[in-house]
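>>> coordinates only, sequence not included:
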C-alpha cells in the first residue's frame, strides 16, 4: 500500500494515459476504453486512464491525488485547485474519505457547471491567495482553511483547521511553511461577511486550536465540546521522577471532576501501534507494555484517566458516557 504519497511520487504523464494523446500518434481512445472494460486500466477522469495495478496499490490519499492530477492534465490552462483538492495538495487532513470530485476555482468571469467529476467554485479569489505547490496552482493555505471551514461539517472543519494551525505543520515534502496564527484565521473568516456557510465557519475557526496533536484528538475535542463538557487543557506535560516527561492529550482540572481529582484523557489511534515512525521497530507487545507502564505512572499521584479509540471519538453518545464514567460533569 502506498501511504502518504505526495505529488512527486505520482505516476508520470506517460503512465497517466490520455485519449487526446492517442490522437496525436494516429490512434483513438478505443484501446484505452477496452482496457478499462477488461479491468486492466482504471478511468480516473474523463479521458484519463491508469494501470489497474498502480491504482490497486494506492490508498485513499494517493488515489485522490491521482484524480486531482488527472483533471489538471486535461485542462488547457493550469487550473487553481481549491477546497478538498487544495487541502490534499497541502497535506491538510479531512475527516473521512476524500471525495471523488476535484474542486477548481473558476477565474476570469463566467459560470461553469460542475460535471465530469469537477466541482467549480465561483467565489472571488485575489492573486495573493493563489500559490504553487509541487507544480499545482492551489489556493493559499489560509484561504484553503477558510473554504473548508465554510463548506464542511463542524467535526471535519475542526480536524482540518487544527492541522493547518499546528506549529508542527509541514509541507508534503517535509519543508517548513510559515505559521498561521489563529487570529489570522478568525479575521479571514470574519471578512466573509454574511455569505453561505459563514456561521459554521466562525464557530469552527473560533474553536480551532493548533495544539491538537492528531486528527483523532481534534475530532474528540469537537465531540467533547458538542457533548457539553468543559474544555480540556491540551498537551499538558507531566515530569517523570526518573527524568523526562509524559505529554497527555487532554487534562481536566480537579474542579471539573466529581471526585475532585484531575482527569487525563488519551485518544489512541491505530497508527501508534502500526507505523514504523511511531513504533521505531519495536514489537507490538513491547509497545503495549510501555503504554501500560506510562499509564500507571500517570495515574499514580491520584489522577483519573480515560482512553478511547476512533469509534468512540466519532460517537458523541459513547464519548459522553465514557467521560461521565470517568467522573467528569457536563456543564450544559
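Okay, I see it. Everything numeric in this text was worked out from a predicted model, so none of it was measured.

>>> CA only for contacts and neighbour counts going forward, please
Noted.

>>> With adjacent residues omitted, what lies nearest to the residue nearest the centre of the chain?
Centroid-nearest residue in the chain: residue 93, 0.9 Å away (criterion: C-alpha atoms, centre = their mean). Nearest residue to residue 93, sequence neighbours excluded (C-alpha to C-alpha, 6 or more residues apart in numbering): residue 160, at 5.4 Å.

>>> let's bring in a second one:
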C-alpha cells in the first residue's frame, strides 16, 4: 500500500552531484539561516520551511532521517501517527520512532527511539515515500504505550476513517502484533474504541466518563420534533433524559466548519437547537476541553445533571476473543514473514 502526499524537497548531502556543492556549504547555509538542518546531512531551504505546520516539519525530519539511512527505516508509534495524519493531543513529539525487529540489533540514540518488536509484512505500508507501520498497527502500538486518552483518540479516528470501520480488523492487527509489551492495555483501548466519536474532544470525554464510573452513554443519537430533524447529539443517557455535548471552539471559529455562517449565526443556531431538545423533555449539558480532560470535574458535572453511575462495566475486555477462538483466526500463523 502506498499513500502519496506533497512536501518541500529535502536536500541530501549524500546525493549531491555538483562537486562545487559540498557538505560544508550547506552547513554554512544552515548557520546563516538560508537553510534548516532537518537531519544529519539533510537540509530544507528556509523559504520552504517557513509556513509549514508542526506536523509537516515532523514529516520533513522523518524524510531527512530516512534519506540518510543505509536501509530504509520503518517508522512506528508517534512518527507513524504523524505520517498517517492521526489526530494528536498536544505537541507532536520531537523524537523519531522506528521499529527495528527483535533481531534488528538497533539501539535508541539521541533523538531516535528504536523499538525492538516484530512487525508482520501485512502491517507495513508506504506513506509519502517512507515505510511505516500501517494505520491499525500504529494504533495498536500506541494503545500499548501512550496515555489512554491519547490512544482512544487514535483508535476512534482509525475506526471512523477506515473503509470498513470494523473493530475486528483492529483486533486482527493486535493479534498479529503478539507477543508485545502492554498487550492488555492495548486490548482495553481497542475494547473502548468507537468510530462514532467525531472529534478528539468526544473521545477524551468518553475516556473520562468511564474513569468517573458513569453509566455508558449512547453516541450520536438522532433527535427530531414536530418541526422535523434536530440533528445528532454527542452523548445521550435515555434513562435519565440527559444529553451531553462536548463543545469545542472549532465549530464557532473554524470557517471550514461553519458552513458559510458567521460565528454569531452558529451560536444562535446552537441555542435554537438546544431549545428544541429541551422542549422534548431532555436536559442538555455542555463542557469544553478543560472539563473533558478532568475525570473528576466531568463526573461531577454529569452527576449533578442526573447521569447515573455505572452498574455494569462498559466493556468486558477479558471476554474479547483470543487467537484460538476468534472466527477466521483459528489457524493464524505463529510465525511468518516479519520485518
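Good, I have the coordinates. Quick caveat, the model's predicted, so the values are computed rather than measured.

>>> still on that earlier bit, any idea what the residue nearest to the centre of structure 1 aligns with in structure 2?
Residue 93 of structure 1 maps onto residue 87 in structure 2, with residues paired by TM-score structural alignment.

>>> quick check, residue 161 of structure 1 in a helix?
Yes - counting by DSSP: H, G, I helix; E, B strand; the rest coil, residue 161 of structure 1 is part of a helix.

>>> List the residues that contact the alignment partner in structure 2 of it.
For residue 161 of structure 1, the aligned position in structure 2 is residue 155, judged by TM-score structural alignment. Residues in contact with residue 155 of structure 2 (C-alpha atoms under 8 Å, 6 or more residues apart in numbering) are 139, 143, 189-190, 193-195.

>>> Redo the residues you listed as CSV? Include secondary structure.
Shown next, in CSV, are these (three-state DSSP):
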residue, secondary structure
139, helix
143, helix
189, helix
190, helix
193, coil
194, coil
195, coil
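
>>> Quick check: of the residues you listed, which has the highest neighbour count?
residue 139 (32 neighbours; other C-alpha atoms under 10 Å).

>>> pretty sure that residue contacts residue 154?
Yes - between residue 139 of structure 2 and residue 154 a contact is recorded at 6.1 Å, counting by C-alpha atoms under 8 Å.

>>> In structure 1, what residue corresponds to residue 144 of structure 2?
Residue 144 of structure 2 maps onto residue 150 in structure 1, by TM-score structural alignment.

>>> hang on, I meant residue 220 of structure 2
Aligned partner of residue 220 of structure 2 by TM-score structural alignment: residue 235.

>>> part of a helix, is its match?
No - Residue 235 of structure 1 is assigned strand when assessed by three-state DSSP, not a helix.

>>> Could you double-check that it sits in contact with residue 246?
No - between residue 235 of structure 1 and residue 246 there is no contact under C-alpha under 8 Å: 9.3 Å.

>>> Pull up the overlap in contacts between those two.
Counting by C-alpha under 8 Å, 6+ apart, nothing touches both residue 235 of structure 1 and residue 246.

>>> And the strands in the stretch 1-150 of structure 1?
If DSSP state E, counting those that start in this stretch is used as the criterion, the strands of the stretch 1-150 of structure 1 fall at 17-18, 41-45, 48-51, 80-81, 102-105, 118-121, 130-133, 136-139.

>>> now for these, which one comes closest to residue 320 of structure 1?
Within these, the stretch nearest residue 320 of structure 1 is strand 102-105; the backing value is 35.7 Å (C-alpha to C-alpha).

>>> how far apart are the closest one and its match in structure 2?
Once fitted to structure 2, strand 102-105 of structure 1 is off its aligned match by 1.8 Å on average (mean C-alpha distance after the TM-score superposition for structure 1).

>>> Return the set of buried residues in that strand.
102-105 (16 or more other C-alpha atoms under 10 Å).

>>> can you put those residues in CSV and add distance to residue 311 of structure 1?
Below are the buried residues of strand 102-105 of structure 1 laid out as CSV (distance: C-alpha to C-alpha, whole Å):
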residue, distance to residue 311 of structure 1
102, 29
103, 29
104, 33
105, 35
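
>>> re the thing from before, who wins for proximity to residue 288 of structure 1 among the strands of the stretch 1-150 of structure 1?
Per C-alpha to C-alpha, nearest to residue 288 of structure 1 of these: strand 130-133, 39.1 Å.

>>> what range in structure 2 matches that closest one?
So strand 130-133 of structure 1 sits over residues 124-127 in structure 2, by TM-score structural alignment.

>>> Once aligned, what mean separation remains between the matching stretch and structure 1?
Following the fit onto structure 1, the mean deviation recorded for stretch 124-127 of structure 2 is 2.2 Å by mean C-alpha distance after the TM-score superposition for structure 1.

>>> who touches that stretch?
By C-alpha under 8 Å, 6+ apart, stretch 124-127 of structure 2 touches 1-5, 74, 83-84, 131-134.

>>> sorry, back to before: what's the most distant pair in the contacts of residue 155 of structure 2?
Most distant of the contacts of residue 155 of structure 2, by C-alpha to C-alpha, are 143 and 195, 15.4 Å apart.

>>> Done for today, thanks.
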